[in-house]
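Enquirer: Below are the sequence and a predicted model for it; my questions follow.
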Amino acid sequence: METENNMDSSVSPSFYRCKNTSDRVSLRRVNDGYIDCLYGDDERNPDYPMTQLFRYQCQTVTSPSQYVSYAKLGDGVNDCADGSDEVSNEIRWSIFKCDTNDNYACWVLQGDQFGENRLKDVRLHFHRYCDSNRDMMDGQDEKNCSDWMCDTGLYKCNRSGQCIERKSFCDGEFDCDDGEDEVNCPQILQKWKFELNCNNRTEYFCITDEYIKNQSLNRSCISWHQVGDGHIDCIGARDERNVASCPDHRMVGDRFWCDNGRKCINYIAVCNGIKDCVDETDESICYWNTGYCRAGQFSCADRNGCKSARCTTGMTCSDKSHRFWCPNSTSENYVYRSSKHRSIFDIKKGCYNQLESHTKLSISSSSSNHQAKALDDRYFYCNRGFHLQVVTSSEFFCFCPLTFYGDRCQFNSRRVAIRLRFDRRQRSDLPLILNVLVMLLLNESIVVDHRLFVDEAKEYSSKSMTYLIYPRPKPLGTYSVRIESYHSTELIHFWEYPVSPLDFLPVLRIVKVLRFPARSFPWLCSHNYCENNGTCHQREDNKFLCICAYGWKGKLCEMKTEYIHCASHSLARTETICVCPPGYLEPYCYVQNLKCQQNNCELNETCIPRSHPPIYGHICICNTSNCNINRPVISVQRQEPNQSPFLLQLLQLTGDYPTIRQQILVQPLTTFPLIKTIKTRDWGYVIGEQPEIGLLFTFESNAYSIETTLYLLFINCSSTMRNFSVNLDQQLNKCHVLPENQRHAVTLFGNFCQSFTYGTCFISDGYLCYCGYPNKNHSNCLSYQRRYTVCSYCQNQGHCVQGDLTNRTDFACVCPKISH
């Protein structure tokens, strides 16, 4: 934050001036959910147009609108006034996290940098509907569930239609909205004796307005049929605890609902002699309290005592009325039904098990649920790191990522962020595997930080990203970054880039494409400047680098090392920086990776053990032209060449959202049959299953637009490798687009499948459903958004179709009929 004394306007092209103070903040910090100005005028500021990236607009907050940073989504704190940064009209954000590079959530959250608001298309995972857990504002995902089909192993509530675990019966919490799972349960001794007057098979304890007015003519019990019916009968909405909503759009739960829903108070504030609700129902519900206890105390119903607290074992009433309106647990971190957030149905497992007709649902134990809750409670303790708790105490220790430090990871590390890509074109003589050493240097000689990784020869080279951290405190001097590439322990080439004078920046990013000179390696100096048998390497600008003999270090190998940790068969760049030969593991190259002795690669491939994480990993490199001979293929057949392109998209069932394993673009005027190898390796080059789902996109030119049609080619839930054949001349399984009035009827999708209302495949906003597989009694829906199929290389309103995701040049343009 800066101060400015001579500014006439609160807004300038580069910063915002806080009102009534001389402080000014960067425009990127206006409307980001963090209060920077003393009076908070940098937030919900109607005068500032929202143009910054990665901002979420709170859904129901208007006059003025409110925005928060993407980083605040699902962090457990209501930053939006309506709480939509935690639970929105579409999803509970805490279950939508960017964890891996191929994760659907990552793709969505990265959309802003490409000018796409992908967040608006996010939809709740299909199998999170009707699971008794609220994942949308006001529990919209738990309504109209009577026609919902539960996954195997779950109990379906008779009235609400929700799906719950059988172990949740009689645990003191409503799981079915109408409390069906708590009917006719054994009497709990902890209850207030007055509550036991109701017949728990047919009645529910409920203090109503009528009962308070006349306790002689009315009973404090209502029929179970009135519970969860959407009509509040009990004061405080105890009968609608899972149906009614509080101002934060979440269920009432153990809270007390008052003021016609404009307020919900904590259970501790009920009957404490202090009127927290405007309608005073939080005190009038305790009709026996005539005021003989002081404010802040609870009056026992038998008028035999005043207690400073309720719901505790230390403050008890003889009639147990202190247990009135108490939750299952009085733990400080207890949240109503928080342990009921179970893992969703495993789509992949379900797909394979349906084929075998014996689906089993894995349910975590209650102890693991409590452990997960305990972790949730400490989720933010270590900021961006993770914590471990000492078993014998409540002490926590934080493990921080490279970019943060401190006892709670509360400080940002000053660093240099590096993104590299090696250009191997025109250099077919380079080894398949390069060991890469990246170092942050002080005064060209002192290594203050380093990273080691490998670069693999691929058809399309991949990028590598790493961080180099400045020391703390940061010594004065000149900083630079050096990148060294090795074949085993032999240097091939090196690059060096200055950091100073920009080393004052908190974060400096260096992005480079590294090219090798057109000459043989190693490139040795014409004159050896290195001492003590060091080897001198040079580059195009005549700068040189000394690779020192074992036991020496320094810019000219002039300093002797006292103790070297590296194994003798490695290259010791310093006492602790070791470049390992193939198959020996970091950091000191003593342990050998024997993974390749297990024949993990296919025929005609060479197994190369990794020297870098993951530990005991390996890489399979093709060494002939026949490496794909034993891999499955997909054959596309058609009698005539195609006029428009086709796109095949192969999906792998992983996690909450399917992964796009492969895309195959069939260019116009292709000669058929077209045979393509199916990728069976994941991103780590580990051989896995085939893609389970195959989709086909076709494109038809109209006068001013392009019509896209989706077809379901196959569903393959078998561990056996097989080939696929697609005949485009035959009638394909078209996926029908649901009409507008049915697109949000997600809980009815199962019915659509059973009756084949929209055929055997249909799509809606965020969902893809396939019916009758593997037999007519089974169906499933995926959370699916069409992604990675379009590009931006075409002109004149042409539709750009992206093919291979690893090759940007693999695309086709479909032109409207008025363009050419």
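Expert: Nice, thanks for sending it over.

Enquirer: CA atoms for contacts and neighbours, from now on please.
Expert: OK.

Enquirer: what about the longest helix in the chain?
Expert: helix 366-377 (DSSP state H).

Enquirer: the strands in the stretch 401-550 of the chain, which residues?
Expert: 404-405, 411-412, 415-423, 433-442, 446-456, 464-469, 479-487, 490-498, 507-515, 535-538, 544-547 (DSSP state E, counting those that start in this stretch).

Enquirer: ok, structure two:
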Amino acid sequence: MKCLPVDQVSGGAVDCFRAPFAEFNKVIVPNITFQMYTFRCWNDTKCIEDENLCNAIEDCPMYANELFCPNRSQLCHDSDFGKLPNMQDISCQVINKPFTSFSLENALNYPSLYTIQTKFIENQIHDEMITSSSIKSIIPSEICNSGLYVYHRLGVNNYSSLCFCPPNYYGDRCQYQNQRVSLTLTLATVEQPIIYAIIVMLIENDNDRQEIHSYHQFTYASLKYCGKFVNLYLLYSKRGKNNSKNYSIRIDAFNKDSLTYLISWHLTIPFVFLPVNRISAFLTLPISRTFNPKHCPLQCYKGTCMRYHNEERFFCQCHSGWSGAQCNIPIDCNMCAPNSICIGSIRNRSICVCPHGKFGSFCRLQLVCPIGICKNNGRCIMIDERMIDESYMCFCSEQFFGPRCGNVKHRIDISLENIETPLYLLAYIYTMISFERVPPTFVILRKMTMFQSNITVYSQAQFRMVIVKIDNRYYLAVLRKLVSSNIVTSISPTQRCIPIHELLPTKLFLLPRIQRLKSYHIPCQRDSNLQCFVDEFYMCLCTEERHSNCFPLEHQRTFACEDNVYCENGGTCLQDRRICSKNILCICSDCFFGNRCQFYAKGIGLTLDDLLRYEIRPNNTLNDQSLLFGLS
């Protein structure tokens, strides 16, 4: 076999399949391949497909195709190919031989087998023949257990292998487990444009130094990580820890924008004698510091006495550059950048907490968001140091949403008519309504100010129904057959959804609910102005035909915060969902006011600042503030 030169491709001769030039009359058939045709007529340019070769039609001159058919089965045998005439030899090979695709199974190896010198883990050097398949055979995952096997070349005829171990293993084959604490955290907070620095430390408690054995620091943003698991390994500084000592885990949270200390948690290691302790915790992050250090009994020299949020235990939160149980031990913080804070040291290295926009062990590297990546005045933050698309996040103002704040929310303006201004209200927004138990798509809480009679809420999706709840009363604010957006509406006593016991006779109401359900059409037929009513489990809408159309309504749903880290001075915390809430509010006790009940009203009067404080709409421009605020 040889390769045909390019200048002979269209030379007018059939050069392939061992065909004699004289018998083929030195002709070729242009644009014909042997995948398409399997028989060439004798002394002709005509070709016949295999399926038409023996169809009893004499296609070829001298009946060549049909003459070949009677003895085709006996003629075409692999053992007889050498005895056939050239034309029959060609036909048999083309017809009987299957088409062979390209393959390297029978290719020659180049270069040939080579000899390398391999250094095994036991530090024994062997000279052996290694092929690509034998290299694969010495890299099973079992060699390094849970580690990463690395095979590399050090020089000519000099090869080595080693194992990279994860934090919980060590040894030349990662065959030993480190004594450690396996910690799983779930963090949650209200959706606010706040970036947190979380520092987790394994501390020895048996001396005043409070030695840090290991620590882990990470950045937390509610939009990205709220409610998700964070798995950490905390190692002891020495293998073979001292089981007679006491160890604990301390978790500190800082606001990365201002580097303000916020809160701390204390986790006890229950079984120190065990080589591995597994601990899990659910932590709720505040938006500001909530503990008042006035009643703290400890003496802190260069720090502030604080209390752990989850225990009645006090500690000293040291200022930057100081450590120890009483913050009386200075530490060298020269490694940390000037705009960072130093909270301790480990193995003569400073532990630095970086502000937003800085990263690195000593906060000397800078993070920069691309210009204009967040639309509509959204705030860009960096959540990791890779600087890829997933590294950037946008905190949007109330009117916008989306990964880059490019989507506009639907606006709902609600005015209260002949209704006393409540302390707060809830707006239930439904995008769909079903007889099955479907919760509202959005629940929005709004704190009301003195003399306020209008509120504005926003919905990410178009809506069909909006219900406003004030105390234990429900009002139908919006009801549409088709989805709507950007609507102005009002609620008054006529839009109130009346409880069923006020509509039915006492005798009928006292019947079991399954029996009185058949009477639910009566209120709609008696009162043509009635729009809705409620019972213990359902809300019913009156239809155009004056029938009742009911769907489940969760009357008993509670909005109280499970872990109140937001409200101060005994304020009651409410949130729209159990974790990762989008809005939250505080109901203040007497004489306290503010978004977190952080202010105390001295005397019997209120200043203009106190009256207008509630009118301020966060994350809004001056033009979007209320009229009362603008006039002031």
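Expert: Okay, I see it. All values derive from a computational prediction rather than experimental measurement.

Enquirer: After superposing, what score do the chains get?
Expert: Once superposed, the chains reach a TM-score of 0.41 (TM-score structural alignment, normalised by the length of the second structure), with 324 aligned residues with a CA RMSD of 5.5 Å.

Enquirer: Which strands or helices does the next helix or strand after the longest helix of the first structure pack on?
Expert: Counting by DSSP states H and E, the next helix or strand C-terminal to helix 366-377 of the first structure is strand 386-389. The contact analysis (3 or more CA pairs under 8 Å, 6 or more residues apart in numbering; DSSP states H and E) places strand 386-389 of the first structure against strand 396-399.

Enquirer: re the thing from before, select, out of the strands of the stretch 401-550 of the first structure, the one closest to C306 of the first structure.
Expert: Nearest to C306 of the first structure among the strands of the stretch 401-550 of the first structure is strand 411-412; the distance by CA to CA comes to 48.8 Å.

Enquirer: The closest one packs against which elements?
Expert: strand 404-405.

Enquirer: quick revisit: would you reformat the strands of the stretch 401-550 of the first structure as TSV and include mean neighbour count and distance to Y104 of the first structure?
Expert: Below are the strands of the stretch 401-550 of the first structure laid out as TSV (neighbours: other CA atoms under 10 Å; distance: least, CA to CA, whole Å):
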stretch	mean neighbour count	distance to Y104 of the first structure
strand 404-405	20	26
strand 411-412	14	28
strand 415-423	18	23
strand 433-442	22	30
strand 446-456	17	26
strand 464-469	18	21
strand 479-487	20	33
strand 490-498	18	35
strand 507-515	14	25
strand 535-538	21	45
strand 544-547	22	44
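
Enquirer: so which of those strands comes closest to I608 of the first structure?
Expert: Short answer: strand 433-442, nearest of these by CA to CA, at 8.6 Å.

Enquirer: how big is the angle separating the closest one from strand 464-469?
Expert: 30 degrees (axes from the mean of the first three to the mean of the last three CA atoms, to 10 degrees).

Enquirer: What is the burial count for Y600 of the second structure?
Expert: 13 (other CA atoms under 10 Å).

Enquirer: Look up how far D609 of the second structure lies from it.
Expert: Plainly put, Y600 of the second structure is 13 Å away from D609 of the second structure if you go by CA to CA, to the nearest Å.

Enquirer: cool, and N231 of the second structure?
Expert: The value you get for N231 of the second structure to D609 of the second structure, if CA to CA is used, is 46 Å.

Enquirer: again, but for I48 of the second structure
Expert: According to CA to CA, I48 of the second structure stands 99 Å off from D609 of the second structure.

Enquirer: of those two, who's got more company?
Expert: Using other CA under 10 Å as the criterion, I48 of the second structure and D609 rank with I48 on top: 17 against 10.

Enquirer: Hmm, A64 and the more buried one touching each other?
Expert: No. Judged on CA atoms under 8 Å, I48 of the second structure makes no contact with A64 at a distance of 11.0 Å.

Enquirer: can you tell me how far the residue lying closest to F453 of the first structure once chain neighbours are set aside sits from I483 of the first structure?
Expert: Leaving aside its chain neighbours, F453 of the first structure sits nearest to V436 (5.4 Å; criterion: CA to CA, 6 or more residues apart in numbering). For V436 of the first structure, the distance to I483 of the first structure equals 7 Å [CA to CA].

Enquirer: In the host helix or strand of Q354 of the first structure, which residues are buried?
Expert: Assigned by DSSP H and E, Q354 of the first structure belongs to helix 347-356. For helix 347-356 of the first structure, burial by neighbour count (16 or more other CA atoms under 10 Å) applies to I347, K348, G350, C351, Y352, Q354, L355.
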